[in-house]
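Undergrad: turn this into a structure:
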Amino acid sequence: MAKDVESFIGSIDQGTTSSRFLIFNQNGEVVASHQLEFTQIYPQPGWHEHDPIEIVTSVERCIDGAVSSFEHQGYNVGSIKAVGITNQRETTVVWNKETGEPLYNAIVWTDTRTQSLIRRLKQRLGHSELQEHCGLPLSTYPSVGKLLWLLDCVPRVKEAYENGVLAFGTIDTWLVYKLNGGPKNNVFVTDPSNASRTMFMDIRTRQYSETLIDFFRLNRTKLHLPTIIHSSDPKGYGSLASTVLRGVPITGCLGDQSAALVGQKGFTPGKAKNTYGTGCFLLYNVGENPVISNHGLLTTVAYDFGGEVMYALEGSIAVAGSSVKFLKDNFEFVKSSEEINRLAETVEDNGGCVFVTAFSGLFAPYWIDDARGTIFGITTYTKRGHIARATLEATCFQTKAILDAMAKDSGRALTELAVDGGMCNSDLTMQTQADLISIPVNRPAMRETTAFGAAIAAGLAVGFWQDVQELESVNVDGQTVFEPKVPKAEAEKRFEQWEKAVQMCRGWAS
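TA: Predicted coordinates:
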């Protein structure tokens, strides 16, 4: 007999290397999930692409897989009231608005092919004022450079633009569009947390800026941009047109890092979280008004829940978990990513090694496009364990640099850091992090905070949770707090060595 008493919320978590679908109950517990990896395409050094159709297919298969598990537990599919979406940000898709056909592979947020294009844009009059308008500096990271490259280098994209049928979107927009049935229903929307990553949106009005679009010399009559709606919306995102959840409404959407802040319940100014995923992203809630950084950080929309809009300062690290994957796949140090932790524990320290994991340049707070991955301090004493430890430390050092910048921009230092993401499963990494930043690191028991954030956005839209206050008691049991064990002077000394290494890796990719 089916269990019908409870209601549930579904969450699509479309990440850089895999797609997932999770089903949450009102206590924030995962009752079913399904995950599929999809193809990573690297056509040239520094290029990173995904197949847009494969992304949609993987999401649909994950929905069906998780619901199958859900039903096997005796639950009724009708008790899933709504679905939220969280997604890799900046990754850019272009398609024909009339046919729904993608015109090129999705260009992934990590892609650096736009380096020379960005340098040219920095020669234009007015480029230094862009961040004041949109919260982002010019770099290879935001979506705009990827779109401009596609217009310059892919004839099909240029032709669609000239014919006025070019649709542009980040992964959230593409997913919503396709999951609603494509051109037939034409649900073409985005939310402010994703739109704020394109360089097209005014960070204060949360609508497209003619000033920004003019700077990039784009014609709005030829380029179709998705309508920006609230992150939590009972109608605007349509409903699923296929899968076993056909007809279930999509009612929430957040870019993955904003979703993680929401999932960590960072609803008040001063709250911060760090997600250790493929990359590493630290978001700090600054309140209802944006703070434009003077210290290398980004300004982004944390969330827009209709009556409540919150902004965040963000520090983005391009390489985190992917550095562990690199040691596994490229150097073949270990057979699984989990073994890196054990390898790092075979030595007491990094043996004098510092690994600047700038595989695609350095992001916040440095923004050094021409840096590349560099290991300093190798001697005949160096073992694989030292390299493994230096790899884990690289993410922790960059997090420390971002926290220092946030303290300068916001005027107050953080007192505790909430963490999530795959790398935070490593006790060694989290203890190292606490030691280097000299404040406690708090790891929740349920670490699916990104997917949970999307579920919260969707759930609030349909009354699954009445307000954010109701969520305060959710996911608080079983937390682990890592207290600093290293004197602050020692932490600063180690950080100075890291900063020296950062300066020495400049200019490698000229």
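Undergrad: every contact and neighbour count from this point should use C-alpha atoms.
TA: Noted.
Undergrad: in this structure, which helix is the longest?
TA: Identified as the longest helix of the chain according to DSSP state H is helix 384-410.
Undergrad: for stretch 465-483, which positions count as buried?
TA: By 16 or more other C-alpha atoms under 10 Å, the buried positions in stretch 465-483 come out as 465, 471, 475, 481-483.
Undergrad: now tabulate those in CSV and tack on distance to Gly255 and secondary structure.
TA: Converted to CSV, the buried residues of stretch 465-483 look like this (distance: C-alpha to C-alpha, whole Å; DSSP: H, G, I helix; E, B strand; the rest coil):
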residue, distance to Gly255, secondary structure
Trp465, 20, coil
Leu471, 20, helix
Asn475, 21, coil
Val481, 27, strand
Phe482, 28, strand
Glu483, 30, coil
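Undergrad: and which of the residues you listed is nearest to Cys396?
TA: Using C-alpha to C-alpha, Phe482 is the member of these that lies nearest Cys396, at 13.6 Å.
Undergrad: just give the number of residues close to the residue nearest to that closest one when sequence neighbours are not counted.
TA: Using C-alpha to C-alpha, 6 or more residues apart in numbering and skipping residues adjacent in sequence, the residue nearest Phe482 is Val441, 5.1 Å away. By the criterion of other C-alpha atoms under 10 Å, Val441 has 25 neighbours.
Undergrad: this one next, for a side-by-side:
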Amino acid sequence: MAEYILAIDQGTTGSTVALMDAGGRLCASVNYEFPQIYPHPGWVEHRPAEIWASVLKGIRAVLRKGVCKPREIVAIGITNQRETAVLWDRDSSEAVNNAIVWQCRRTTDFCETLRGAGHEKTIRRRSGLVLDPYFSASKYRWLLRNTPGIRGRLKDGRLAAGTIDSYLIWQLTAGAAHVTDISNASRTSLMNLEEGGWDHRLLDIFEVPADILPRIVPSSGILGHTRGVPGLPDGIPIAGVAGDQQAALFGQACFGRGEAKCTFGTGSFIVMNTGAEVVRSSAGLLSTVAWQLGERSKPVYALEGGAFVCGAAVQWLRDGLGIIRKATEIEALAASVEDSGGVEFVPALTGLGAPHWAPEARGTITGLTRGSHRGHLARATLDAMALQNADILRAMEEELGKRMKPLRVDGGAAANNLLMQIQADVLGRKLIRPSMIETTVAGACYLAGLGVGLWQSQKEIREIWSVEREFAVQMSTAARRKRLSAWNDAVKRTLL
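TA: A predicted model of the protein is given here:
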């Protein structure tokens, strides 16, 4: 009997469900978007029921492609938007409020209160994360304080909390498993980074009760089994789980210390494998868990820097301004001009992430003239997507005291050749694009395959990974410095 892995890649704007065979070939994939909710400026929400519905729709659709029979699925792998927080009722399995999305800035004032009370160093030392509304802890607190009927559920022990991986595992197992993998747990600001468990001091600071949180488990290994999922037989093991950026790092076969990737999704994220060492950053980067392969293995750590808005800037051009009809039109429109014509777009639409960490920052468009048109704004958008990453890489190199190796790239926007060339030029680094750019899906599949023994080692997975194209640097050093200087000036105006 043929063997397949079903991957669920639950992202910020949609859910992808895919099938991979034992040879590591992506055989089928579908994606379904779901609504984004913006109740107030800077607030972002999702309806968890719509997330789950999009996953179920994806499962049905990918199986209708006829690649395999449901009984040939030997494992399920999950990767997910990470810091998004959900509360649900254990009895009904229904969410008690909308999920607060990782992009949401509603807890900025509370985080400032914690900073003023002197908690910032404690949070950074114990969790490896900066004090910012980005992470889950302050979102849980907001939900606990602002959801009607929450006290009764807490008193009765009916309340469960988790990130999206936990919510999906709960739904897939009909409530039999309330777990989260260690990579997702490391993004909550509630896990002790070195000990790998919930930290009671952090729980106290954020006022989150430990008994509503999931059990922390490794990223690979059997975490639960399907029960009552339409279209799937009961008993399929859920055997691989990782946050989207960690899954992409694994899917890029960045198994060695110092290997790094950049994912171009809703946001963009540079993540570097630091091995068994927790690298503490003083330059606005995050220390996090990359993965843990089984109970007997030690965690692998990573250093990360992320920009909140990357592909989301293109969506804003499409949905907010209406200057393109489809996201794929951005490349041709941006290529219609030689450069941005002096236009600078800083897409701080949900604040600025690493290395600035300025939740109060707002997006700006500067340098407009009578000669500016939508082509210049499209080009400025691609420039901004790449220049944000240049800021992160520069901070990462300063932290490590050495020059980074060629950077592996992935994610939907990595298919944009113009963007990749701009990125190579402003980084001053060669980019390597793999044959499979949807490496979050690949990472989830690889972790699940290892978890059930479909593959025996990371060496086997490295042999599956292959290069599709490399992008060499074409910009001179002088031109790069001039471009970075103009960008830095624009960012400073954003931070005023």
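Undergrad: now what about the TM-score between them?
TA: After superposition, the two chains reach a TM-score (TM-score structural alignment, normalised by the length of the second structure) of 0.96; 493 aligned residues with a C-alpha RMSD of 1.4 Å.
Undergrad: in the buried residues of stretch 465-483 of the first structure, find the pair that's most separated.
TA: Trp465 and Glu483 (33.2 Å).
Undergrad: to which residue of the first structure is Leu303 of the second structure aligned?
TA: In the first structure, the residue paired with Leu303 of the second structure is Leu313, using TM-score structural alignment.
Undergrad: next, that match: secondary structure please.
TA: With DSSP: H, G, I helix; E, B strand; the rest coil as the basis, Leu313 of the first structure sits in strand.
Undergrad: so which helix or strand takes in the equivalent of Ser166 of the second structure over in the first structure?
TA: In the first structure, the residue matched to Ser166 of the second structure (TM-score structural alignment) is Thr173. Secondary structure from DSSP states H and E places Thr173 of the first structure in helix 171-179.
Undergrad: check the mean deviation of that helix from the second structure.
TA: Mean deviation of helix 171-179 of the first structure relative to the second structure after superposition (mean C-alpha distance after the TM-score superposition for the first structure): 0.5 Å.
Undergrad: I would like the residues contacting that helix, please.
TA: Defining contact as C-alpha atoms under 8 Å, 6 or more residues apart in numbering, one finds that helix 171-179 of the first structure is touched by 56, 85-93, 183, 186-190, 194, 226, 237-242, 253, 255.
Undergrad: make a ChimeraX selection of the buried ones in those residues.
TA: ChimeraX command restricting the contacts of helix 171-179 of the first structure to the buried ones, with burial defined by 16+ other C-alpha under 10 Å:
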select :56,85,86,87,88,89,90,91,92,93,183,186,187,188,189,190,194,226,237,238,239,240,241,253,255
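Undergrad: show me the contacts of helix 171-179 of the first structure that map onto helices.
TA: Using DSSP H, the contacts of helix 171-179 of the first structure in helices are 56, 194.
Undergrad: next step: the contacts of helix 171-179 of the first structure restricted to strands.
TA: Counting by DSSP state E, the part of the contacts of helix 171-179 of the first structure found in strands is 85-87, 92-93, 189-190, 253, 255.
Undergrad: re the thing from before, what separates the longest helix of the first structure from the chain centre, distance-wise?
TA: Centroid separation for helix 384-410 of the first structure versus its chain: 18 Å, with C-alpha atoms, centre = their mean, to the nearest Å.
Undergrad: can you check stretch 238-246 of the second structure too?
TA: The gap between the average C-alpha position of stretch 238-246 of the second structure and the chain average comes to 11 Å, counting by C-alpha atoms, centre = their mean.
Undergrad: then stretch 80-90 of the second structure?
TA: Relative to the centre of its chain, stretch 80-90 of the second structure is centred 14 Å away, using C-alpha atoms, centre = their mean.
Undergrad: does Ile100 of the second structure touch Thr84 like I think?
TA: Yes: under the criterion of C-alpha atoms under 8 Å, Ile100 of the second structure makes contact with Thr84 at 5.6 Å.
Undergrad: now the strands for the stretch 351-496 of the second structure?
TA: For the stretch 351-496 of the second structure, strands defined by DSSP state E, counting those that start in this stretch occupy the ranges 364-366, 407-410, 431-434, 467-471.
Undergrad: just send those back as a markdown table, with distance to Ala354 of the second structure too.
TA: Putting the strands of the stretch 351-496 of the second structure into a markdown table (distance: least, C-alpha to C-alpha, whole Å) gives the following:
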| stretch | distance to Ala354 of the second structure |
| --- | --- |
| strand 364-366 | 18 |
| strand 407-410 | 18 |
| strand 431-434 | 21 |
| strand 467-471 | 25 |
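Undergrad: so which of those strands comes closest to Pro218 of the second structure?
TA: Using C-alpha to C-alpha, the strands of the stretch 351-496 of the second structure put strand 407-410 closest to Pro218 of the second structure, at 24.4 Å.
Undergrad: so where in the first structure does the closest one end up aligned?
TA: Alignment note (TM-score structural alignment): strand 407-410 of the second structure is matched to residues 417-420 of the first structure.
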